[in-house]
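S.K.: coordinates only, no sequence provided:
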């Protein structure tokens, strides 16, 4: 079973395996932008696992106040004040060493996914990385039963949502100079996908 929208327990459960896989890819990262930071569970864990990294959280305008409240009890220089970020709008200037998002691509409509890739490509430094965690589909392959059920439930809720094909995401990235360099199997039929900026 995969994370449902607003499932804080899923972020708590998956933070360790995500960062176990992520640390080697972000070992030299000093400035990371998280898209869709939720209640900042991953951000707090990032500070423990990436000791020299400034982790900039962001959230869509409709969920921004929740993120601000989640971080209000812990002033931390490496965890700056969250940003309100509509991926279709203006992004922070960067440059960032990485852009990270967990369980975001399947709850965005396709235009927003396109905007996510375009925005990340603009703000990443050369060799910076876009890292997305969550359930994904692979073109021409039958999805795992849990992912198939989750995809169906999402589309029943909103036809614009749904699990994304890895190959379709590659197709967004390549013209922007984002080339996939990792596809890591994760627990509960999730994956960690990493694209590297090689276009600038």
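M.R.: All right, it came through fine. Please read these numbers as outputs of a predicted model, since none were measured by experiment.

S.K.: going forward, measure contacts between C-alpha atoms and count neighbours the same way
M.R.: Fine.

S.K.: show me what the helix or strand containing residue 68 is packed up against.
M.R.: If you go by DSSP states H and E, residue 68 is part of helix 64-71. Packing contacts for helix 64-71, counted by 3 or more CA pairs under 8 Å, 6 or more residues apart in numbering; DSSP states H and E, involve strand 54-59.

S.K.: just to revisit the earlier point, give me the contacts around the helix holding residue 68.
M.R.: Taking contacts as CA atoms under 8 Å, 6 or more residues apart in numbering, the residues outside helix 64-71 that touch it are 37, 38, 39, 40, 58, 59, 81, 82, 83, 84.

S.K.: residues near the fifth one, how many?
M.R.: Summarising burial for residue 58: neighbours were counted as other CA atoms under 10 Å, giving 26.

S.K.: follow-up on the earlier one: buried set for the helix holding residue 68?
M.R.: Using 16 or more other CA atoms under 10 Å as the test for burial, helix 64-71 gives 64, 67, 68, 71.

S.K.: run the angle between that helix and strand 54-59 for me.
M.R.: Going by axes from the mean of the first three to the mean of the last three CA atoms, to 10 degrees, helix 64-71 is angled at 140 degrees with respect to strand 54-59.

S.K.: alongside the first one, take a look at this:
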């Protein structure tokens, strides 16, 4: 379908992400993807990991294009995507895994805080949360390309920007999620995993 939305970045990074998620999500069953975008990641990961029910979600404007990818793939483990904005109503279902790619630097920082604060209500006691994207370390960019990307983001919106690992870890910890793994990825990105602390 020529009218499907297309993300070249999603095509480039899907295999490196999948290689890690195969391990991290091996014992998972219900995944909520927050900010599914075009849906390219969803169809690729759901096809490769059929044990997972991969639930897509995003703001309303992205759902029609996402449905084109999901409908074309026609996978049995990708339910209809639903509208989800962290500042609005949250789903009632519980998930044992959360995945999100290239979202934290698009959200305003209060929305990042809201994202993690809301996770306990929709996740199981042993939930895993995996987030992919660029991160700063100790307040510094890890590459010139990330610094340039951050400048571009701020030109698009003053609320955007690459987040620092310590700040995100603190927000996650406050919500009951501890950093478990941090994997360097191509193009100066990272895939980070937090696990929910057992009560």
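M.R.: Now that the structure is in, tell me what you want to look at. Because the structure is predicted, anything quoted here is derived from the model rather than measured.

S.K.: quick one, longest helix in the second structure?
M.R.: helix 8-24 (DSSP state H).

S.K.: average distance between that one and the first structure?
M.R.: Taken over the aligned residues, the distance from helix 8-24 of the second structure to the first structure averages 0.7 Å (mean CA distance after the TM-score superposition for the first structure).

S.K.: which secondary structure elements does that helix sit against?
M.R.: Looks like helix 8-24 of the second structure contacts helix 40-48 (3+ CA pairs under 8 Å, 6+ apart).

S.K.: residues in contact with the longest strand that the first structure contains?
M.R.: For the first structure, the strand with the greatest residue count under DSSP state E is strand 124-134. The contact list for strand 124-134 of the first structure (CA under 8 Å, 6+ apart) reads 2, 18, 94-105, 120, 178, 190-200.

S.K.: centre of the chain to the following helix or strand past it, how far?
M.R.: Counting by DSSP H and E, the next helix or strand C-terminal to strand 124-134 of the first structure is strand 136-137. Relative to its chain's centre, strand 136-137 of the first structure lies at 14 Å (CA atoms, centre = their mean, to the nearest Å).

S.K.: same check, this time on stretch 89-108 of the first structure
M.R.: For stretch 89-108 of the first structure, the distance to the chain centre is 6 Å (CA atoms, centre = their mean).

S.K.: and what of stretch 123-136 of the first structure?
M.R.: For stretch 123-136 of the first structure, the distance to the chain centre is 7 Å (CA atoms, centre = their mean).

S.K.: what is the neighbour count of the closest residue to residue 52 of the first structure other than its chain neighbours?
M.R.: Counting by CA to CA, 6 or more residues apart in numbering, residue 52 of the first structure lies nearest to residue 30, which is 6.1 Å off, once chain neighbours are set aside. For residue 30 of the first structure, the tally of surrounding residues (other CA under 10 Å) stands at 16.

S.K.: likewise residue 110 of the second structure?
M.R.: By the criterion of other CA under 10 Å, residue 110 of the second structure has 10 neighbours.

S.K.: tell me the spacing between it and residue 87 of the second structure.
M.R.: Residue 110 of the second structure sits 9 Å away from residue 87 of the second structure, going by CA to CA, to the nearest Å.

S.K.: just the element for the residue nearest the centre of the first structure, please.
M.R.: In the first structure, the residue lying closest to the centroid (CA atoms, centre = their mean) is residue 101, at 1.0 Å. Taking DSSP H and E as the criterion, residue 101 of the first structure maps to strand 96-102.

S.K.: who are the packing partners of that strand?
M.R.: Using 3+ CA pairs under 8 Å, 6+ apart as the test, strand 96-102 of the first structure ends up in contact with strand 31-35, strand 124-134.

S.K.: redo that, cut-off 10 Å
M.R.: Other elements packing on strand 96-102 of the first structure under the criterion 3 or more CA pairs under 10 Å, 6 or more residues apart in numbering; DSSP states H and E are helix 8-22, strand 31-35, helix 41-49, strand 54-59, helix 110-123, strand 124-134, strand 190-197.

S.K.: so how much does the second one differ from the second structure once superposed?
M.R.: The superposed strand 31-35 of the first structure is, by mean CA distance after the TM-score superposition for the first structure, a mean 0.4 Å from where its aligned residues fall in the second structure.

S.K.: so residue 200 of the first structure touches residue 121, yeah?
M.R.: Yes - Residue 200 of the first structure lies in contact with residue 121 (CA atoms under 10 Å); the separation is 9.3 Å.

S.K.: tell me the contacts of residue 166 of the second structure?
M.R.: 135, 136, 137, 138, 139, 172 (CA atoms under 10 Å, 6 or more residues apart in numbering).

S.K.: out of these, which end up buried?
M.R.: Neighbour-count burial (16+ other CA under 10 Å) is assigned, among those, to 135, 136, 172.

S.K.: what sits against the closest residue to the second one other than its chain neighbours?
M.R.: In this case it means residue 136 of the second structure. Nearest residue to residue 136 of the second structure, sequence neighbours excluded (CA to CA, 6+ apart): residue 164, at 4.4 Å. Residue 164 of the second structure makes contact with 105, 134, 135, 136, 137, 138, 139, 140, 141 under the criterion CA under 10 Å, 6+ apart.
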